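Enquirer: turn this into a model:
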Amino acid sequence: MKIGIVGSGNVGGTLGARWARNGHEVFFAVRGEPSAQVREVLSIAKTGTAAEAAAASEVILLATPWEATQEAIASAGDLTGKILIDATNPLLPAFAGFTTPQGSSGGEQVAQWARGAKVVKALNTVGFNIMADPKFEAGTVAMFYCGDDAAARKPLRR
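Expert: Modelled structure (predicted):
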């Protein structure tokens, strides 16, 4: 699968590196120096702008800090028809609460900003350290995801 990563820090870098090592074509959007996770897989992954990563990908992981999310979506260009996995959390600084209005959610806000994209909310309920080494003594665990397009949710079942 061709996966674009917008936000290549802890979450995006960790997941993108795992996916690249597992044979997926990964394209990281980077604005400056690539993170350590991205540098480890540069021989098997690509880097470029958010627009380049989005254009080259079937699925896009959005893993930005909330305050950078709207700008990151805008910089990705036209996302019409693309599957956009929203791994963001709309948190205030110091985890003091949520930035979204009561009765709304971060996923709904992302869907408004990314008009035409098939938004699936996922991968935002566990830390990147668990993503890097997802082994549990109890065996398999559940990862929650939601979206209103059944076909867009399918890649997350793998």
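
Enquirer: C-alpha from now on. contacts and neighbour counts both.
Expert: Will do.

Enquirer: can you give the contact residues for the helix or strand where G107 lies?
Expert: Using DSSP states H and E, G107 maps to helix 106-113. By CA atoms under 8 Å, 6 or more residues apart in numbering, the surrounding residues in contact with helix 106-113 are 69-70, 73-74, 86, 88-90, 100, 117-121.

Enquirer: could you also give me the structure for this second sequence? I'd like to compare it with the first:
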Amino acid sequence: MRIAIIGTGNVGGAIARGLTGKGHDLVLGACDPAKVATLAAETGAQVASSVAAARGADIVILALPWGAAEAAVRDLGDMAGQIVVDCMNPIGRTAAGMGLTLGHTTSGGEIVQGWLPRAQVVKTLNQVGAEIMADTARLPHPPVMFMAGNDTDAKGKVGLMLTDLGFEALDAGDITKARLLEPFAMVWINQALMRGKGRNWAFAAVEG
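Expert: Presented below is the predicted three-dimensional model:
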């Protein structure tokens, strides 16, 4: 598949590394090609403007800071019929400190779907840190990665990509279930960063 990654920070770079050598045509969307030259060389990815990278891609991954997401997404156009993976968590400053700025009645995933009403938005790759996305092989079990979206075929294709990244892909339901997946991400963040567990772990679905 041709996979465009919009946003090449820690998460976007980790996804690119995790997909390297898996048979995909990777394109990094970047305003300044020089800033992603090392990542492109490491992963064998092409580099293009975000609009050009997204054009014709089978899957477009949004790996942007939430505060910059709306303007960047609107610049991409309506992306009608395209599969868009939202791996962003709407984290910002709240009265209780850093945390989710949305919840209960909506989610970041639903808002992205609202920005792109004619695209097939799938919420996933938001539930662990970048290190796990880059390399799941060191874990004793395939980590689980839930996904939420309205289109079954889109989730099927995203599920194949998640499998290539080494995850066990599980369908959480329609895009409103992003309301579950974004707080679930905060459980990982709390354990990894606030409770001293560190970043080298992930959730797994273990059956008996």
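
Enquirer: now the TM-score, please.
Expert: Scored by TM-score structural alignment, normalised by the length of structure 1, the superposition of the two chains gives a TM-score of 0.89; 155 aligned residues with a CA RMSD of 1.8 Å.

Enquirer: what ranges do the strands span in structure 1?
Expert: Per DSSP state E, structure 1 carries strands over the ranges 2-6, 25-29, 46-48, 59-62, 83-86, 118-122, 145-146.

Enquirer: between these, which one is nearest to A36 of structure 1?
Expert: Closest approach to A36 of structure 1 among the strands of structure 1 is made by strand 25-29 (12.5 Å; CA to CA).

Enquirer: report the buried residues of the helix holding G107 of structure 1.
Expert: Buried positions in helix 106-113 of structure 1, judged by neighbour count with 16 or more other CA atoms under 10 Å: 106-107, 110-111, 113.

Enquirer: stretch 70-78 of structure 2 too?
Expert: Those would be 72-73, 76, for stretch 70-78 of structure 2 by 16+ other CA under 10 Å.

Enquirer: for stretch 43-62 of structure 2, same thing?
Expert: 43-54, 57-62.

Enquirer: export the buried residues of stretch 70-78 of structure 2 to JSON lines and tack on distance to P183 of structure 2?
Expert: Converted to JSON lines, these look like this (distance: CA to CA, whole Å):
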{"residue": "A72", "distance to P183 of structure 2": "24"}
{"residue": "V73", "distance to P183 of structure 2": "23"}
{"residue": "L76", "distance to P183 of structure 2": "27"}
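
Enquirer: now intersect those residues with the helices, please.
Expert: If you go by DSSP state H, the buried residues of stretch 70-78 of structure 2 have 72-73 in helices.

Enquirer: could you measure from T47 of structure 1 over to I5 of structure 1?
Expert: T47 of structure 1 is 9 Å from I5 of structure 1, where distance means CA to CA, to the nearest Å.

Enquirer: include distance to G16 of structure 1 when you put the strands of structure 1 into a markdown table, please.
Expert: Output for those, formatted as a markdown table (distance: least, CA to CA, whole Å):
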| stretch | distance to G16 of structure 1 |
| --- | --- |
| strand 2-6 | 7 |
| strand 25-29 | 6 |
| strand 46-48 | 11 |
| strand 59-62 | 9 |
| strand 83-86 | 13 |
| strand 118-122 | 15 |
| strand 145-146 | 18 |
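
Enquirer: show me what the top helix by length along structure 1 is packed against.
Expert: If each helix of structure 1 is counted by residues according to DSSP H, the longest one is helix 10-21. Packing partners of helix 10-21 of structure 1 (3 or more CA pairs under 8 Å, 6 or more residues apart in numbering; DSSP states H and E): strand 2-6, strand 25-29, helix 36-40, helix 128-132.

Enquirer: nearest to R18 of structure 1, out of those?
Expert: So among those, helix 128-132 is nearest, using CA to CA, at 7.5 Å.

Enquirer: how far does that closest one sit from its chain's centre?
Expert: On the basis of CA atoms, centre = their mean, to the nearest Å, helix 128-132 of structure 1 sits 14 Å off its chain's mean C-alpha point.

Enquirer: no further questions, thank you.
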